[in-house]
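Visitor: With the input below, show me the fold.
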Amino acid sequence: MGSIDDMKHLSLNGYGTASSVQELDALIVGAGFGGAYQLWKLRNEGYNVKLVETGTNYGGVWYWNRYPGARVDSAIPHYEFSDPALWKDWIWKQRFPGSAELRAYFAHVADTWDLRKDTKFNTFVENATWDDGEARWTVKTREGDTFSVRYLLLNTGFAAKRYIPEWKGIEKFQGTFIHPSYWPHEEPNLKGKKVAVIGTGSTGIQLATDLSKVAGFLAVFQRTPNMSLPMKQIDYNLPEQALPKPKYPDFFHHRTDSFSGFSFNFLPRSTFDDTPEKRSETYESLWAEGDFKFWLATYYDMLFSEEANREAYNFWRDKTRAKIHDSKIADILAPMKQPHAFGCKRVSLENGYFEIFNEPHVKLVDMRTTPIQELSETGIKTTEEELEFDYIICATGYDAITGGLAQIDIRGPSGESLKEHWKDGAKTYLGMSVAGFPNMFFTYGPQAPTAFCNGPTCAELQGNWIVGVMNHMREKGLRKVDAERESEKKWKDEIWKLANASLLPSTKSWYMGDNIPGKPREPLIYLGGVPTYYKTVNECAANGYTGFKLEK
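Guide: Below you'll find the predicted structure:
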């Protein structure tokens, strides 16, 4: 039998067997951009750190998103890390890479940074409990691992918890019912099949566009029009890229200078500063460039003024309706009367999406006028008809931003869980920490720029700040850092103030938590822009981490 000290490092793993407790400086949860960057950065700073991930490889959301048409809508080279060791020999094939190429990039990152030696895949974190005396987190996984860690670093991303509506009869359907993030690794043969795509977010749009080329019959179920913009995809003439490699350092250095973490920013004038002719010329120029330019490089008042927003919508509407042959279909996809504020629901990028509805085998179902009643053995019943399908693809999104964090049973010193702490709405300080949950930080979460910030930009910005806190704690011999409740309250007030200055609250969207029944309605994203956020968090650090309580 082992010594008492040996026994301290054994625990029952919930499956009736003993496993050793792994002691670490930090445990990182999630192998997307945020997790990969933190593992590399913290290891370089001399910390004993490991990463756990539910999937079987690096990639984050791109590990899961394998559905037909899946691709990123951040243009290259925005969507990559700034470390020269990664970009100097890496060549992208397209302006907007597909999911397979993104997984290859993550494999390149994992190899170059030698991440896998400190990574455990197929591991789902179930709970974490804070011990105030030890000033450590005890973290347990579904697979039976136990970790004792000084810092808990959550990088679950904003799309970690799927959402499937509770339609009557789902269990009856005899065909294949699938959420796109569970797409089979072996591609199913959909050629000639009858396929339903429910949902017209970015996933639904990408799926429908690709499946329209192979399905015998495709029905797209739309609840709300998606004011999708032309992607303007480019296949590179390899090895030529969008930007010459010598310009990369300067490009990455200025990523935090724009509202969204891209290399473009809003125009320094308002919509009606220009004459109608000049405005039309400006819109045409932004439209021709593709990408998110028409959304995030347009007039600075577009997201704040109803009149300015309507002007942008009208241009979008007329451009979009011109692609659609049937005026009744056009009325559903791009209504003459603006249905909601442009750019205040997630804008997608499309590559021929609107044109698919000119094809005879593609049907558009307007769920506002003919909602889904139930699923049957053979398909979907609406209030108007029953349609037969071989595949029903439920592109209904996620419990976005908070869902991935709240699904872990995390309990601070008071015994209150994070889910309970957030039952009336998200509460954070700086969008990276929560009062009453010491030594816990997260990236790409609620009340940070998140979905209004390019992923790698946010991963590096927030990752560097978190490493800075940990280095400060180490240098000062401190054991515990916890956000103050007053700081948390002030930050939430600031989130609401910024949101209310915009048109965002006027529109139902997952930015406001509207897509999940019973979820508190609130702005989940910091709308001050990346430069202001960057300045705010850095001032907090420079002033000795104001708003936090630091203890020995």
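
Visitor: drop to CA atoms for contacts and neighbour counts, all remaining ones
Guide: Fine.

Visitor: Run through the residues that contact the closest residue to residue 522 other than its chain neighbours.
Guide: Distances taken as C-alpha to C-alpha, 6 or more residues apart in numbering place residue 512 nearest to residue 522, at 4.9 Å, with adjacent residues excluded. Contacts were defined as C-alpha atoms under 8 Å, 6 or more residues apart in numbering; by that measure residue 512 touches 504, 505, 521, 522, 523, 524.

Visitor: One more, so I can put them side by side:
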Amino acid sequence: MGDAKAQFDAIVIGAGFSGMHMLKSLRDRLGLNTRVYEAGETVGGTWYWNRYPGARCDSDSYIYCFTWDRQLLQDWEWSERYPEQPEILRYLEHVAQRHDLKRDIRFNTRVTAGHFDEATDLWTVQTDAGETATARWLITAVGTLSARNIPEIKGLERFQGKWYHTSNFPKGGVDFTGKRVAVVGTGATAVQAIPMIAQQAKQLTVFQRTANYCVPARNGKVDPEVVRARKAEYDAIVRRIRESPFGQEHYAIPKSVLETTPEEREREFDRMWDQGGFAFWIGNYQDMLTNPEANEICADYLRRRIRRTVKDPAVAERLIPKGYYYGTKRQPLDTNYYETFNKENVLLVDAKTDGAIEEITERGIRAGGREYGFDIIVFATGFDAMTGPLTALNLRGRGGQPLQEAWADGPHTYLGIAVAGFPNLFTITGPQSPSVLTNMPVAIEQHVEWISDCIDTLRREGRTRIEALPEAQAAWGQHVNEVISQTLFPTANSWYMGANIPGKPRAFLPYLGSEGVGGYRRHCDTVAAEGYSGFALG
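Guide: I've put the predicted structure just below:
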């Protein structure tokens, strides 16, 4: 139990990359009395909760880190191109220690409700520890993928074995040795976990609803010369990723794939395939995500790769995506994913050809009229993305309006950072901001800096309230939808569209601006330079 009613200048919810940087900025840059609430027992956020086998970042490590600590960029040595979860968590623990962040974080404490008081311009927050706290500024740093989605499959409570969701694995891990294991799902998480589990399990059965286009990660040690060269030019790298479309050093090929010869594009496709990472997704020909004909040419290359890798032609066909355009869903990076289906102990059960999951029984899973026996079921079924973590906070704005109600038909924000009717609330990487379509630390740092500058300006001007105007919010929502409607993204049933959650309104959740996170940064800077146009200040 904490103080009866603790008072702070600012309250931050969450202590992952976002919350840690926000605390550092508010406390040490602005001198604000700041409290962070974190449901986990330590810092890390995503990297605390997601400890499934094979969990690793999929942006290159040299840019998947904080850039505000310039000395740390020089001092820290990453072991691989894409470090695994324990290493990223060690990095975040190191940052917390280096900047003495933990003294202002209340761990093992979940925020259960918050409401805005119009008379005092203060937020009051309740926690599951029975604590009540007030603050002028409330900042959510809850992450975009933290509200886990456990599908409502009949009979789960009857299952006699053990089951886990990938975002809530036991600390010591799970021993799959000699076990019959089911993995439900084939998204980015499953693509990382399946090859690892297959190495241990006696038998692994993968339940696939929708096949995914995977591209190779090409993980491994980074050449020490490359590391040295990057450290020598970090200032330029930081500038480039901040101005880039996706917070990465990947840029589209500035021509149409339809203007190329088959030989030329095959060479480019091979180059991107061999380079690994997101090159094939965001460094491809510029019309891949806007022109169906161009998209088909790129997708055909990936289909040929799958057929070449998977030995059984029938299994290969089931692993080839159908019914949506390449790149319109989250791009999984794989290490031996397709190769795993060549193993004797791995079975693919595809909802379309073998039958969907009907129920979970005492002994396993029934699908397509057949029962499969399991000792362990792993749900790699993703998240109620972007909006789920925010609506779960039970926030009430002016007039006591719940956020869930304000977003009943999908998210409404201004810049993905503020919500009309919810004064003094800032959402780091909220819906309708670039967030999940970028290298997250770049998106996070932009928001933290903008929010800090905003609060600093308001305080210097003696103001106690800032709120997005409904008309600015409506115009932003329209802009988000106009931009995305010029692409192929809305045609897919992806979690970007909220399509993975039954009954969730169909809306494109992130923001894909014409110049990505770089263009978005410039737009936010203009809003601030104009005295926070689109906001009412009080």
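
Visitor: Now the TM-score, please.
Guide: Once the chains are overlaid, their TM-score stands at 0.97 when taken by TM-score structural alignment, normalised by the length of the second structure; 533 aligned residues with a C-alpha RMSD of 1.3 Å.

Visitor: picking up where we left off before, now check the second structure for the residue matching the residue nearest to residue 522 of the first structure.
Guide: If you follow residue 512 of the first structure across to the second structure using TM-score structural alignment, you land on residue 497.

Visitor: Equivalent analysis for residue 103 of the first structure, please.
Guide: Looks like residue 103 of the first structure aligns to residue 89 there (TM-score structural alignment).

Visitor: Wait, a strand at that match?
Guide: No: membership of residue 89 of the second structure in a strand is not supported by DSSP: H, G, I helix; E, B strand; the rest coil, which gives helix.

Visitor: Please tell me I have it right and it contacts residue 46.
Guide: No: with contact taken as C-alpha atoms under 8 Å, residue 89 of the second structure and residue 46 are classed as non-touching, separated by 9.2 Å.

Visitor: In the first structure, what sits opposite residue 341 of the second structure in the alignment?
Guide: When the two structures are superposed using TM-score structural alignment, residue 341 of the second structure falls opposite residue 357 in the first structure.

Visitor: Map the contacts of residue 512 of the first structure onto the second structure and name those still in contact.
Guide: Contacts from those that recur in the second structure, judged by both residues aligned by TM-score structural alignment, their matches' C-alpha atoms under 8 Å, are 505, 521, 522, 523, 524.

Visitor: Of those residues, which is the nearest to residue 251 of the first structure?
Guide: Closest approach to residue 251 of the first structure among those (C-alpha to C-alpha): residue 524, at 28.7 Å.

Visitor: Looking for the alignment partner of the closest one in the second structure.
Guide: The alignment partner of residue 524 of the first structure in the second structure, by TM-score structural alignment, is residue 509.

Visitor: just residue 275 of the first structure next, same as before
Guide: Across the alignment, which pairs residues by TM-score structural alignment, residue 275 of the first structure is matched by residue 261 of the second structure.

Visitor: Onto which residues of the second structure does the longest helix seen in the first structure map?
Guide: Selection of the longest helix in the first structure by residue count, based on DSSP state H, yields helix 455-476. When the second structure is aligned by TM-score structural alignment, the counterpart of helix 455-476 of the first structure is residues 440-461.

Visitor: Map residue 26 of the first structure across to the second structure for me.
Guide: Going residue by residue (TM-score structural alignment), residue 26 of the first structure aligns to residue 10.

Visitor: That match: what's it in contact with?
Guide: Residue 10 of the second structure sits in contact with 26, 32, 33, 34, 35, 135, 136, 137, 138, 139, where contact means C-alpha under 8 Å, 6+ apart.
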